[in-house]
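*Asks:* Give me a 3D structure for the following:
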Amino acid sequence: MLFALIVVLVLGLFLAVHRYLWCRLIRDTTTPGGLPRRAGTVAAFALPLLALSALLAGRLGAPFVLQQVLAWPGYLWLALMLYLLVGLLAGEVVRAVWLRVRRGREAAAPDEVAPSADEAPASTADATAPALVPAPARPSLPAAPSRRRFVARSVAAGASLAAVATVGYGTATTLRGPRVKRVTVPLAKLPRAAHRFRIALVSDVHLSPVLGRAHTRRIVETVNRTGPDLVAIVGDLVDGSVPDLGPAAEPLRALESRYGSYFVTGNHEYYSGAAQWIDFVRELGVHPLENARTELPAFDLAGVNDLAGESEHAGPDYARALGGRDASRAVVLLAHQPVTVHDSARHGVDLQLSGHTHGGQMWPVTYLAAATNPTVAGLARYGGTQLYVTRGAGAWGPPVRVGAPPDVTVVELASLRA
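*Replies:* Okay, the predicted model is just below:
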């Protein structure tokens, strides 16, 4: 019942936004009955249907080719919709200022009332003069747009140009691939021999009908250039099934590191069939950590399932992942969602590596991400546990990044004994 209510509210908001866009971009800028008005109205119905189709095609089992056809225009429209909305809301300020200035001028102007025919002076000659034959009417020129329509068109044009430029920049940022970030994390229990141990942290690749094999290859090349000791993939690798996206994940075979590559599930794996992906990444030479740990020479590496796994009775199990270990050794935990850091702190984890937030992916969504996660991006401390959150290497939905560029982070562990 609650889920249905949320769906109705979200769908209602989605339609209300499109109604607003139609009013400001079409109704206020075009003349009734004209071709621009008709074309814009058709687009106002078609674009939200296209976006919804892109979002639902995979869940409804549509052929992968059809998903790819719908995905690019559908997802890009979602990004354009966001920035059109932001631009037009800013334009409301311009509109309000213009109306205020105009009313002020009208109030300050002197009243000029033209004398009526009864009040006008008339001479005797005028009274007896024959009526003049009115000149033939001259064809009128097309009327210029009103001031109100001029302002509406100016605001709509400005918002549209800004939205297109922003989405274009954000798309280019995503398709260029992740940049490398570096962070040093001191661990009190880390032995001197492991000083400067490098973990290449990858999250939120989000292979999909939009981001495919070339996207994976760019990420693998970026990781390998850093020469890591270990690769950690902390969830949300895919948005789809193994038959559809397995070929896109194949380049993960080429990951290179001294101690291998490890993987934990994210919430999107459970939307896509987590069991099949766990088996598949194992075939690619990536080691899944399903509420498990492995003892490396200098510290323990553990991983827990994502919270979304609770719906399949496969949620995070800290007792299983961390129970019975030597507490004198440092432990690094891979967990997709930063919100689990409080559980990690209770279990004595030294460092948690997470993703999930995308750093907000597109401003101003960053504010929503900040409100729902303890840390959106970067390094923070919670009790005795340090948390590092990467912005992720890909993008969910629209392949657009604004104010939160994708990254692969090299986490360099530092020993206090060095």
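
*Asks:* drop to CA atoms for contacts and neighbour counts, all remaining ones
*Replies:* OK.

*Asks:* burial count for the spatially closest residue to residue 285 that is not a sequence neighbour?
*Replies:* Distance criterion C-alpha to C-alpha, 6 or more residues apart in numbering; nearest residue to residue 285, sequence neighbours excluded, is residue 253 at 6.1 Å. Using other C-alpha atoms under 10 Å, residue 253 has 15 neighbouring residues.

*Asks:* One more: residue 264?
*Replies:* For residue 264, the neighbour count with other C-alpha under 10 Å is 28.

*Asks:* again with the one 10 residues further on
*Replies:* Other residues near residue 274 number 21, with proximity taken as other C-alpha under 10 Å.

*Asks:* just residue 417 next, same as before
*Replies:* Residue 417 has 12 neighbours, counted by other C-alpha under 10 Å.

*Asks:* who's in contact with it?
*Replies:* With contacts defined as C-alpha atoms under 8 Å, 6 or more residues apart in numbering, residue 417 is in contact with 188, 190-192.

*Asks:* Just the buried ones from those?
*Replies:* Buried members of the contacts of residue 417, scored by 16 or more other C-alpha atoms under 10 Å, are 190-191.

*Asks:* which one of the contacts of residue 417 is nearest residue 265?
*Replies:* Of all these, residue 190 has the smallest distance to residue 265: 26.3 Å, by C-alpha to C-alpha.

*Asks:* One more, please, to line up against the first structure:
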Amino acid sequence: MIIVFGLLALAVVTALYRYLWRRLIRDTTTGWGQARRIGTTVFVVGPAVMFAALFAEVGHAPFVLQRALAWPGFLWMVLSLYLLLAVVAGEVARPLLGRLLEHSPWKRREPEHPEGDAARYASRGYPGVGATGHDDERLAPLTEAPLRQLTRTEDPAPAPAPTRRLFVSRVVGGAAATAAVTTVGLGTYGVLRGPSVKRVTVPLAKLPRAAHGYRIAVVSDIHLGPILGRGFAQRVVDTINATQPDLIAVVGDLVDGSVKDLGPAAAPLAQLSARHGSYFVTGNHEYFSGARQWVEEVRTLGLRPLENARSELAYFDLAGVNDLAGESTGQGPDFDRALVGRDPARACVLLAHQPVQVHEAVRHHVDLQLSGHTHGGQLWPGNFIAAAANPTVAGLDRYGDTQLYVSRGAGAWGPPTRVGAPSDITVIELASKQA
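*Replies:* Here you go, the predicted structure:
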């Protein structure tokens, strides 16, 4: 079944790339000239590098190879997506533009004169050619060759204008390529410059008046890896520290790689500063990267892992559960272990990577769950897919007596690009209803 699925997926991808090549390369060029050869090469090398980057990451290839392939491979992946969307949208504009040109003057290649060179020369007043268009038999041997040479040097034929169909293909193809490149460029710049800060006020009925205005900095989905490294981690840390939070919550998907490869990239996390400390729970990507080693690594960096555990803080209980991906190794979430036996009169804030875990949180009477995982969809229209798999894609929502806040995350997985889902670090300001 895996082989069949793989072959089917390969056939679909091949068909999509053939469609893109046809619209962007074949339909916009004439013959196998340099432009078509270069374009075809791009459409062969691009997918090859993309699949190589995917296989290198999934297969845990040497990290230096992953880094070499990641930038071109994953950028080609996201560029392909938006080229496809733009070209499909262009199918609507194509017939409209064609009809518009039908009602406007269109310069086509001038057809050959039906009576040949002699008539053309006569019309231009050359001697030795009769007005009827027939060559003078006596002068033809003397004039024909010189006249042809004169025509080639002094009256060159203009380059043929493109046909209406070729013109339409070039306009639509050029617009599609421009839109896709611009979208990917802006989306990549948005990730690399670092996340912005969001501030959200969340009222909690059980929160004491003394805790009114308590600030929790929530960061998720940093995804340190072959592309986002130490410099990106430093930007995230600086942004968090600038908010001067009371507590920092790192809610999973910190890394995409082993401690050996990414330990130096994660080192700036040791600089995180909050009055009541920094806490960490695992995300699904930690279990692809050696969760046990990363839990110990973040501990050495000064973060406190909450592995199905609870910490009783001054004003509320802070609990954390492992990610669902840990179930395959016997390290899954255990809500009973984290929440059973607590004082129900105290407010409870739960750190859980995936929003879908809110249903268990409701059953255990949690007041507020903080999550990530969705990236807000990361790449439009991925938000629709994320909405189908998660109860909440981004922002604050309520389920029974439990409130759920989902961060869009600080980094990006795969392509270092976000479209329609800007990255964020959220400062949750708790509000007491007694204040």
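
*Asks:* tm score of chain vs chain?
*Replies:* The TM-score (TM-score structural alignment, normalised by the length of the first structure) is 0.90; 395 aligned residues with a C-alpha RMSD of 2.1 Å.

*Asks:* still on that earlier bit, just the contacts of residue 417 of the first structure now: which is nearest residue 108 of the first structure?
*Replies:* Residue 108 of the first structure has its nearest neighbour among these in residue 188, at 73.8 Å by C-alpha to C-alpha.

*Asks:* Quick one: map the closest one onto the second structure.
*Replies:* In the second structure, the residue paired with residue 188 of the first structure is residue 205, using TM-score structural alignment.

*Asks:* Next: residue 302 of the first structure.
*Replies:* Applying TM-score structural alignment, one finds that residue 302 of the first structure aligns to residue 319 in the second structure.

*Asks:* Where do the helices of the stretch 151-300 of the first structure begin and end?
*Replies:* Assigned by DSSP state H, counting those that start in this stretch, the stretch 151-300 of the first structure shows helices spanning 213-225, 242-249, 267-272, 274-283.

*Asks:* Minimum distance to residue 19 of the first structure: which of these has it?
*Replies:* Shortest separation from residue 19 of the first structure across these is recorded for helix 267-272, at 31.0 Å, computed as C-alpha to C-alpha.

*Asks:* which residue numbers in the second structure go with that closest one?
*Replies:* Going by TM-score structural alignment: helix 267-272 of the first structure matches residues 284-289.

*Asks:* Any buried residues in that stretch, and which?
*Replies:* Within stretch 284-289 of the second structure, the residues scored as buried using 16+ other C-alpha under 10 Å are 284-289.

*Asks:* cool, and stretch 199-213 of the first structure?
*Replies:* Buried positions in stretch 199-213 of the first structure, judged by neighbour count with 16+ other C-alpha under 10 Å: 199-213.

*Asks:* same check, this time on stretch 84-104 of the first structure
*Replies:* Within stretch 84-104 of the first structure, the residues scored as buried using 16+ other C-alpha under 10 Å are 84-85, 87-89, 91, 94-95.

*Asks:* Mind putting these into TSV with distance to residue 168 of the first structure and secondary structure?
*Replies:* Shown next, in TSV, are the buried residues of stretch 84-104 of the first structure (distance: C-alpha to C-alpha, whole Å; DSSP: H, G, I helix; E, B strand; the rest coil):
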residue	distance to residue 168 of the first structure	secondary structure
84	13	helix
85	16	helix
87	15	helix
88	18	helix
89	20	helix
91	21	helix
94	25	helix
95	27	helix
